[in-house]
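Novice: Sequence and predicted model, in that order:
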Amino acid sequence: MRNEQVAFSERLRAALQRAGLGESPVELVRLLARFGGEPVSQQAVSGWLKGRAMPRQANLRALAKMLSMEPQQLQYGDDARRVREGKGEWRLDPRDQLAIEAFLQLPTAQRKLLRHLIDEFVKSAANGRKP
């Protein structure tokens, strides 16, 4: 079991790095809850990161969703590295993914306003100006 925990820890830390996330248990506890995970302590997350423990299945699924991976890939590894990018989705920072999900829940008028605001930011950036 110990080798399985260490291997999981290595896959988790590598996936966090690819996603542009640090290994902060505080941040991971917060993000885990937002991706449908069960409440867990910072010490438990630290155990996952250090190869001392494995998450329960609900938290494994939430971690995988947060990292745009299949749960079995995170748990067992997979040289094929199947990611959602190949299915027409992009690999996003989990915080951006949450922002997009929140955007999609907004009423139509507010979404239209935010799209306009984003367009203005893009135009400003293209012209080398600060918004």
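Specialist: Arrived safely.

Novice: can we go C-alpha only for contacts and neighbour counts from here?
Specialist: Will do.

Novice: Verify the contact between Phe103 and Arg111 for me.
Specialist: Yes. In this structure, Phe103 is within contact of Arg111 by C-alpha atoms under 8 Å, at 6.5 Å.

Novice: Which residue ranges of this structure form helices?
Specialist: Here the chain has its helices, by DSSP state H, at 2-18, 25-34, 42-49, 57-66, 71-76, 94-104, 108-126.

Novice: Return the set of buried residues in the second one.
Specialist: Applying a neighbour-count criterion of 16 or more other C-alpha atoms under 10 Å, the buried positions in helix 25-34 are 25, 28-29, 31-32.

Novice: put this beside the first:
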Amino acid sequence: MTEKSEFAQRLRSAMLAAGYPDRPAVLEREFNSRYWGRSVTFQAVSRWLRGESIPSQDKLQVLAEWLRIEPQVLRFGERAGVTVREQRGRWEDPKFYQEREVIETFLGLPAQQRKVVREVVMALALAAKANGEGER
């Protein structure tokens, strides 16, 4: 199964789960009533449902919000959503507060200083890997 056809299957399933028939006319009407950009055509949404194309990210966001599904799950499948939630959960874990603070400070540094810090961190990671030391 191709990436486009898998997306089409998820889109149809999400429409049905949200209580809408998985028909192009319904998708066109509901999408265009929520999208602030240029309206999409019946042919465009038909291609989405047939697995011939995947909408751009801005359109995917609108679809996901309408269908009450995480955008990454709609686009890439449930495994992607689980991975994002796991990473977000780890990032938001209070025991990683100091690391978050360091990363935010790092991002505020000038480019040349970020480069130096990055090189030091990569060297430390390489040394730890060589010594058989892993993540917590």
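Specialist: Happy to help now that I have it. Nothing here was measured: the structure is a model prediction, and the numbers come from that model.

Novice: TM-score of the superposition?
Specialist: Counting by TM-score structural alignment, normalised by the length of the first structure, the TM-score of this superposition works out to 0.55. Behind it: 81 aligned residues with a C-alpha RMSD of 2.1 Å.

Novice: Alignment lookup: Gly36 of the first structure to the second structure.
Specialist: Using TM-score structural alignment, the equivalent of Gly36 of the first structure in the second structure is Tyr35.

Novice: residues touching the residue nearest in space to the middle of the first structure, list them.
Specialist: Computing the C-alpha centroid of the first structure and ranking residues by C-alpha atoms, centre = their mean puts Met66 first, at 2.8 Å. Residues in contact with Met66 of the first structure (C-alpha atoms under 8 Å, 6 or more residues apart in numbering) are 31-32, 35, 94.

Novice: tell me, stretch 97-104 of the first structure lands on which residues of the second structure?
Specialist: By TM-score structural alignment, stretch 97-104 of the first structure lines up with nothing in the second structure.

Novice: Buried residues, that stretch. List them.
Specialist: Using 16+ other C-alpha under 10 Å as the test for burial, stretch 97-104 of the first structure gives 97-98.

Novice: Contacts for that stretch next, please.
Specialist: Contacting residues not belonging to stretch 97-104 of the first structure are listed as 34, 111 [C-alpha under 8 Å, 6+ apart].

Novice: now swap in stretch 6-13 of the first structure and tell me
Specialist: The contact list for stretch 6-13 of the first structure, computed with C-alpha under 8 Å, 6+ apart, reads 23, 48-52, 54, 74-77.

Novice: Using ChimeraX, define a selection of the buried residues within those residues.
Specialist: Of the contacts of stretch 6-13 of the first structure, the buried ones go into a single ChimeraX selection, burial set by 16+ other C-alpha under 10 Å:
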select :23,48,49,50,51,52,54,74,75,77
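
Novice: Let me know the closest of the contacts of stretch 6-13 of the first structure to Leu16 of the first structure.
Specialist: Nearest to Leu16 of the first structure, judged by C-alpha to C-alpha, of the contacts of stretch 6-13 of the first structure is Glu23 at 7.1 Å.

Novice: could you measure the closest one against Trp48 of the first structure, distance?
Specialist: Counting by C-alpha to C-alpha, to the nearest Å, the separation of Glu23 of the first structure from Trp48 of the first structure is 10 Å.
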